[in-house]
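A.B. asks: here are the coordinates; sequence isn't available:
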């Protein structure tokens, strides 16, 4: 009977992890310190170089330390897998295709230039050519596990970081094979890169086909049971099968997790899947951060403090400069380039994988690998601090750019429409309001958009629409209508909820990506949610009917009728009431 129980060591490790998540992290949050640092410090304290080293002298410490750091590594890897899965859920194949220039242009440029410069610097210190190349490639990688939870995948910084990190995750497999081929250990044989890529391509195609055919049926069956446990099991099953499939043929398991997320994002169940798996991702990522902290030997750090400080500073500065310049070459604003460059400056968790590969291939010796592993651990630890520094620097530079764009602006007084987001869609809305003599004020966080609007004579302010100061500048008490035009579904829903809470009587008209997103926006409080897919279809229908000779009046009437019919269908499927209709009619009454 005793043999069937969970081992005491596993229970002790679980106690430490859950204690960190349930006690330590809320304390850090109350002090307004990011939980990332909290988890790393917990790992430093309870690991083999912290309190764990005192267990022989103080046996009771065994129960509050990690007895076997390697035993929790699979949970840490699972956290990274779930992170890539969630990224896939926020993307779609269409959005990924739209990002191809950033992923394979910006991402390739940043990785290649950073690796080349780092390798050159290491060559100058006496490192061998192959060893310098391996270390350069390893240190050029940035942390997906830490950067994306900080930056998100929306907004200028989030999109830029996501594109570079996606390319790095894709490039990880070729990097590992390249280092294996360069080392003396390559003579021992093993699978070739070509065979791995061919087998991996076949697995990816099989997953795509199977996902398109099976996932809608799988989640439909799970949804019909109305069992959250079964829905969660189905979600984790898809992630694990995809990760095992790509990992089994030599590709990275995180590639399979990303692919699984992309496939589920194409189904109507992606919102529920994202919500139900998020707690597991957070806890598993916490375990990963604890393992990072456990890898820092403070005695070794103290003994090599000078050389470690130089190495960490050099890597961070070089990567920040290269990333910032790469973004500027791709046309990004100075504030975005500065913030993203500093955010992406530290090494990655995958740096540890590449370092282990280089050591195994005998490109670098064990002492060199250990030195750069500590540099990587320190870099990961300071990533939240770099993110804060980048945010402050980018905001200060952005404000300077915004003030230059806002130099002569005088927002119209009295009641006016408010446009949040002045990109392609916001600019068109502003043009139409201007044509019909309707006063408005717009706001955007991209200084280039602000300047372009100002040059066209539009009252456009610079600011982050999520900040309280931006809301104060817009003076929402005088808003006749609120128009959200950004192509960021998660952000749009969040802003709609906030706007509806502040102004329950004002019409809110929002750009939606599709019918499902429109239903979500209606639930958040939107008066009108306009799906892009619907409008393109209606415009196409209008052009066809007019070209076929149907009079314009009946065409416009039928288009309006079809739009109202589609909107009613969205509201009925989302089980929404008639509140948005009342708000929109109130707007028409004010206009007349």
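C.D. replies: Received it, and whenever you're ready, just let me know what you need. As the structure is a prediction and not an experimental result, all values here were calculated from the model. Residues are numbered from 1 along each chain as shown.
A.B. asks: CA atoms for contacts and neighbours, from now on please.
C.D. replies: Will do.
A.B. asks: gap between residue 49 and residue 530?
C.D. replies: For residue 49, the distance to residue 530 (CA to CA, to the nearest Å) stands at 57 Å.
A.B. asks: swap in residue 167?
C.D. replies: According to CA to CA, residue 167 and residue 530 sit 33 Å apart.
A.B. asks: centre of the chain to stretch 286-297, how far?
C.D. replies: Distance of stretch 286-297 from the chain centroid (CA atoms, centre = their mean, to the nearest Å) equals 22 Å.
A.B. asks: which residues of the stretch 301-450 of the chain fall in strands?
C.D. replies: Listed in chain order, the strands of the stretch 301-450 of the chain (DSSP state E, counting those that start in this stretch) span residues 416-420, 440-444.
A.B. asks: tell me the angle the last one makes with strand 416-420.
C.D. replies: What it means is strand 440-444. Orientation of strand 440-444 against strand 416-420 (axes from the mean of the first three to the mean of the last three CA atoms, to 10 degrees) gives an angle of 20 degrees.
A.B. asks: does anything pack onto strand 440-444? Which helices or strands?
C.D. replies: strand 416-420, strand 460-462 (3 or more CA pairs under 8 Å, 6 or more residues apart in numbering; DSSP states H and E).
A.B. asks: take the one below as the second:
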């Protein structure tokens, strides 16, 4: 390929991506669909701007390799253990039931071979992780009951895709006249064992050696070398390259280099994966949609209906979801997924499927993905409102009378609890997040932390709030903290409330409830950061501390001054400008020789929040 042709092709790809992806994301159809549509438009069947589809496909397949490496990196054993029931229970049954049902339909209704039916069943059982997580994120339902079940099922599907990809060459050899190639199976097992053992003992040593160079470019090159080297080794042994990349990721999942590797690989993965989906769109056979629209439509309806019918009882009974949430789960995961493109393309290359069969299935999967956001929105409108948060009975609080009650056991609440525990001060911590409690309980046998909504009066009574002295309001949700503060102030006026505030508006609303001096969550760390920045610029530590302390005092005065007018935006702006002008005058005065005595006097008061 000459340089001008290469540049022309690159410009076409980038232009199509820049136009198509933002449009589909604007209509909440997802970036994957945007890449597919871009490929269709610039492909040989419409505009014909790119004709070398085979060359593009060969390059883009490396995006799938990188994607599987990243999936392997994210495969945390702790995460799987916490979600083991949903992942290996609901997820496993979903993949098995859908694979068997779809495979049986392909075998008996369409007369495909056993190997082809198995590949079709396994690939169509997988849903779109990209679409599912994106929809949950946009609707803010990732933490809902059905959102957690959907995430667990998608996680198992990602795991199931690996052996499915690896099984395609084996199924191709078993469908040949010679039957199953035992030598090929043995070779696969030996190569996997070599990668696992060699990677376990060599990869960390390699990354430890490279880390000493302290070079971002070398670290990126090493990450790509690991992925490409493992894939090449697998290819030379006639084993799936994607399986090798996944195994390399798994071997490094619990290493100290995991996050650094992921940050180096992510840009390459995103670009090449987008290129892969564009190549899939370019290879789509639109003539099938024009000449056999009813067949394509029947495949789409059959796929989504069959998966939805099987998903609903799994979510309802095994996932213990309500009827409405089970329906939401079924609609969200009824479509096909991006891994199906990979599996079907590989199966077509191994001659398990014909080009026409592959074209029909790719069209059906693409249309099902396009319909999913619309169906999710329609079901949400019909059911009304959002999915309920996961329900769980509040914990029974059986403990001695505490001196302190902590509401919210996140980052700030945990620090308070650790200090109190070290001082031997009895406390009770309450948190309304199931995930947070599960996370904390993984790291030790804690007996003073309980699940429940601190805004419920009966829970506060069970926590013996009437006998406590201090109530630490450490929740990171402003509305939730205000609701808790109202209940505590009304029912237990003797409690001294120490409240965390998100911002100035939150401070003022807490002050409305009679809470003195709420603690802004980023104020003191920001002051300390500023002090260190001033010291790095050459100021003496005493002078830096003095200037930061002056700012803190004036900001505290400004908070109290603006509290009286915080509902008047014009006065807020005016007081902020006046405070800034006063601060500038103070710092100008500091530059005069006569200010030295004043600074010395002020330094005697230590900077709040300093070590």
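C.D. replies: Received the coordinates, thanks. All values reported here derive from a predicted model rather than from experimental measurement.
A.B. asks: ok so, going back, want to throw the strands of the stretch 301-450 of structure 1 into TSV with mean neighbour count and distance to residue 85 of structure 1?
C.D. replies: Shown next, in TSV, are the strands of the stretch 301-450 of structure 1 (neighbours: other CA atoms under 10 Å; distance: least, CA to CA, whole Å):
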stretch	mean neighbour count	distance to residue 85 of structure 1
strand 416-420	23	30
strand 440-444	24	30
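A.B. asks: format the ones you listed as CSV; extra columns: distance to residue 174 of structure 1.
C.D. replies: Below are these laid out as CSV (distance: least, CA to CA, whole Å):
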stretch, distance to residue 174 of structure 1
strand 416-420, 43
strand 440-444, 40
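A.B. asks: between the ones you listed, which one is closest to residue 73 of structure 1.
C.D. replies: strand 440-444 (43.1 Å; CA to CA).
A.B. asks: and that closest one against structure 2, how far off on average?
C.D. replies: Compared with structure 2 after fitting, strand 440-444 of structure 1 has a mean deviation of 5.5 Å; criterion: mean CA distance after the TM-score superposition for structure 1.
A.B. asks: next, the buried residues of the helix ranked longest in structure 1.
C.D. replies: Determined from DSSP state H, the single longest helix within structure 1 is helix 366-405. By neighbour count on 16 or more other CA atoms under 10 Å, the buried set for helix 366-405 of structure 1 is 369-388, 390-391, 393-395, 397-399, 401-403, 405.
A.B. asks: stretch 131-148 of structure 2 now?
C.D. replies: For stretch 131-148 of structure 2, the buried set under the neighbour-count rule, 16+ other CA under 10 Å, comprises 131-136, 141-148.
A.B. asks: endpoints of it, how far apart?
C.D. replies: So stretch 131-148 of structure 2: terminal residues 15 Å apart, CA to CA.
A.B. asks: one step back: and residue 364 of structure 1, which of the helices and strands packed on strand 440-444 of structure 1 is closest to it?
C.D. replies: Once those are compared by CA to CA, strand 460-462 is nearest, at 50.0 Å.
A.B. asks: give me the distance from the closest one to the chain's centre.
C.D. replies: Counting by CA atoms, centre = their mean, strand 460-462 of structure 1 is centred 26 Å from the centre of its parent chain.
A.B. asks: repeat for stretch 151-166 of structure 2
C.D. replies: For stretch 151-166 of structure 2, the distance to the chain centre is 16 Å (CA atoms, centre = their mean).
A.B. asks: let me know which of the strands of the stretch 301-450 of structure 1 is the nearest to residue 315 of structure 1.
C.D. replies: Nearest to residue 315 of structure 1, of these and by CA to CA, is strand 440-444 at 33.6 Å.
A.B. asks: now the angle from the closest one to helix 366-405?
C.D. replies: Going by the same axes, to 10 degrees, strand 440-444 of structure 1 makes 160 degrees with helix 366-405.
A.B. asks: ok so, going back, okay, the helices and strands packed on strand 440-444 of structure 1 in TSV with distance to residue 568 of structure 1 next?
C.D. replies: Output for those, formatted as TSV (distance: least, CA to CA, whole Å):
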stretch	distance to residue 568 of structure 1
strand 416-420	25
strand 460-462	34
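A.B. asks: quick one: the helices in the stretch 1-150 of structure 1?
C.D. replies: Here the stretch 1-150 of structure 1 has its helices, by DSSP state H, counting those that start in this stretch, at 8-19, 25-30, 35-46, 73-90, 93-98, 100-101, 107-124, 129-140, 144-151.
A.B. asks: could you pull up the contacting residues of residue 373 of structure 1?
C.D. replies: Counting by CA atoms under 8 Å, 6 or more residues apart in numbering, residue 373 of structure 1 makes contact with 352, 355.
A.B. asks: so what does it match up with in structure 2?
C.D. replies: Per TM-score structural alignment, the equivalent position to residue 373 of structure 1 in structure 2 is residue 362.
A.B. asks: which parts of stretch 537-554 of structure 1 are buried?
C.D. replies: If you call a residue buried by 16+ other CA under 10 Å, then stretch 537-554 of structure 1 has these buried ones: 538, 542, 545.
A.B. asks: who's in contact with the second one?
C.D. replies: Read that as residue 542 of structure 1. Contacts for residue 542 of structure 1 (CA under 8 Å, 6+ apart) come out as 555, 556, 559.
A.B. asks: for the first one, same thing?
C.D. replies: Residue 538 of structure 1 makes contact with 559, 563, according to CA under 8 Å, 6+ apart.
A.B. asks: host element of it?
C.D. replies: helix 532-547 (DSSP states H and E).
A.B. asks: just tell me the aligned range of that helix in structure 2.
C.D. replies: Aligned by TM-score structural alignment, helix 532-547 of structure 1 falls on no residue of structure 2.
A.B. asks: how far off centre is that helix?
C.D. replies: Counting by CA atoms, centre = their mean, helix 532-547 of structure 1 comes out at 34 Å from the chain centroid.
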